[in-house]
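Enquirer: Sequence unavailable; structure follows:
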């Protein structure tokens, strides 16, 4: 089935976002591409259900770029993958001359999408990207979507039979070469289960072993 439909599950895909779609489709694996589109759709459906006024184009960019730095071409050697993805989106948007606040909202939506408890208090773009991620990866809010909405989304962007294992593998491969960036975030859980050489940095030990004497 075509993935270029203009409306999916009642959500209109922003026609102005074609360049972003092509960029991400070329850069990402099939699994990540379909995941990113589902994040937009579930985020938009969440916003519609809650009566949230959101900018569909900004939400789309945040959703499409949120995992792009799991791919080597967009990954830095030292930054968290969320920051790399946020920077890639910022570079993309700045070439179109968007307002600084809009660019910042997209940046925050990507940088914070793995930080539970904070995005929901931010502006719509930030809150809804995380809502889409949480639905697609963790099933948070699953029952708040109708079975038709879920089926319509999956008909265009299928999860596949091994999505859970596939997304965890993607998270691992995107962070395994820079394990220090997982300190204090959920990717530490991923590497602790997938990389036998990984040693989690403990915050308590970091405090107690600091150079301060008291």
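Expert: Noted; the coordinates are in hand. In this text, all values refer to a predicted model and were calculated from it rather than measured experimentally.

Enquirer: contacts, neighbours, all on C-alpha from now
Expert: Will do.

Enquirer: show me where this protein has helices.
Expert: 18-27, 30-50, 56-65, 81-94, 100-111, 124-133, 147-156, 163-175, 187-194, 203-208 (DSSP state H).

Enquirer: looking at those helices, which is buried most?
Expert: Stretch with highest mean neighbour count among these: helix 124-133 (a mean of 28; mean count of other C-alpha atoms under 10 Å).

Enquirer: That helix vs helix 56-65, what angle?
Expert: Put simply, helix 124-133 runs at 50 degrees to helix 56-65, going by axes from the mean of the first three to the mean of the last three C-alpha atoms, to 10 degrees.

Enquirer: want to compare, so here's the second one:
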């Protein structure tokens, strides 16, 4: 299903699937992460419209809502190579519970599982690319200059960044210690991710 979303929309589709994903996020994640996931959806949706005319907004929202669940206390204990694979499995299962076919389940799984990879922003599947660029915009400020005028202010008013940088820094340090061979572990250890996060020029 392809559903074109207006450029200025900061809200997900009003569907049972999206409401279920939002509820799961609220029940399991701290407030800074809840806000980050909503910002990632809104920013990713705005940025991907520069490249494509239509995309599956439900898939993008479910992926955005659940992409960091593996960093939470509720899911951090799950055995996986990296936190992104935890969220990927949860997102795919949620699609199936709501009657989604395997094609859509695979799409949401890939969007979450691949969101940390540096090349994912060029993935031909808009839902996969959109989560990557939306999360990167929110975390590191990448691509914020390509947003429509006023959209970032709208997003930050709706979903403030209060406490997010400190929460993510602590969560990524814990992930790197728990799973040193994971993608997050390599980013922290080899690429100075925590320093990049602290230095990111992202409006508060």
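Expert: That came through, no problem. Predicted model, so just to flag it, every value in this text is computed and none were measured.

Enquirer: Any idea what the TM-score is?
Expert: Comparison of the two superposed chains (TM-score structural alignment, normalised by the length of the second structure) gives a TM-score of 0.81, and 187 aligned residues with a C-alpha RMSD of 2.5 Å.

Enquirer: any chance of the helices of the first structure in a markdown table, plus distance to residue 139 of the first structure?
Expert: Formatted as a markdown table, the helices of the first structure follow (distance: least, C-alpha to C-alpha, whole Å):
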| stretch | distance to residue 139 of the first structure |
| --- | --- |
| helix 18-27 | 24 |
| helix 30-50 | 11 |
| helix 56-65 | 16 |
| helix 81-94 | 21 |
| helix 100-111 | 19 |
| helix 124-133 | 9 |
| helix 147-156 | 11 |
| helix 163-175 | 11 |
| helix 187-194 | 17 |
| helix 203-208 | 29 |
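
Enquirer: Point out the one among these that comes closest to residue 11 of the first structure.
Expert: With C-alpha to C-alpha as the criterion, residue 11 of the first structure lies closest to helix 30-50 of those, at 6.7 Å.

Enquirer: what residue is smack in the middle of the second structure?
Expert: residue 64 (3.6 Å; C-alpha atoms, centre = their mean).

Enquirer: Give the equivalent position in the first structure for it.
Expert: Here residue 64 of the second structure is matched to residue 63 in the first structure, going by TM-score structural alignment.

Enquirer: who touches that match in this structure?
Expert: 36-37, 39-40, 110, 129, 132 (C-alpha atoms under 8 Å, 6 or more residues apart in numbering).

Enquirer: Please apply the same query to residue 44 of the first structure.
Expert: Counted by C-alpha under 8 Å, 6+ apart, residue 44 of the first structure has contacts 11, 56, 59, 128, 132.

Enquirer: Not including adjacent chain positions, what is the nearest residue to the fourth one?
Expert: If you skip the residues right next to it in sequence, residue 128 of the first structure has residue 43 as its closest partner in space, 4.7 Å away by C-alpha to C-alpha, 6 or more residues apart in numbering.

Enquirer: what's the spacing between the one you found and residue 52 of the first structure?
Expert: 11 Å (C-alpha to C-alpha, to the nearest Å).

Enquirer: Just give me which of the contacts of residue 63 of the first structure are shared by the second structure.
Expert: Compared against the second structure with both residues aligned by TM-score structural alignment, their matches' C-alpha atoms under 8 Å, the contacts of residue 63 of the first structure retain 36-37, 39-40, 110, 129.

Enquirer: What is the nearest of those residues to residue 185 of the first structure?
Expert: Nearest to residue 185 of the first structure among those is residue 110, at 14.0 Å by C-alpha to C-alpha.

Enquirer: Just give me the match in the second structure for the closest one.
Expert: That one, residue 110 of the first structure, aligns with residue 112 by TM-score structural alignment.

Enquirer: hang on, the earlier thing: among the contacts of residue 63 of the first structure, which two are most distant?
Expert: That would be 37 and 110, which, of these, are the farthest apart (C-alpha to C-alpha) at 14.2 Å.

Enquirer: number of nearby residues for residue 199 of the second structure?
Expert: 10 (other C-alpha atoms under 10 Å).

Enquirer: Tell me how far it lies from residue 115 of the second structure.
Expert: Computed as C-alpha to C-alpha, the residue 199 of the second structure to residue 115 of the second structure distance reads 21 Å.

Enquirer: swap in residue 179 of the second structure?
Expert: 17 Å.

Enquirer: Just tell me what residue 21 of the first structure corresponds to in the second structure.
Expert: With TM-score structural alignment as the criterion, residue 21 of the first structure matches residue 22.

Enquirer: Leaving out sequence neighbours, find the closest residue to its match.
Expert: residue 65 (6.4 Å).

Enquirer: pretty sure the one you found contacts residue 23?
Expert: No. Judged on C-alpha atoms under 8 Å, residue 65 of the second structure makes no contact with residue 23 at a distance of 9.4 Å.

Enquirer: if I line the two up, what does residue 82 of the first structure land on in the second structure?
Expert: By TM-score structural alignment, residue 82 of the first structure lines up with residue 84.

Enquirer: That concludes my questions; thank you for your assistance.
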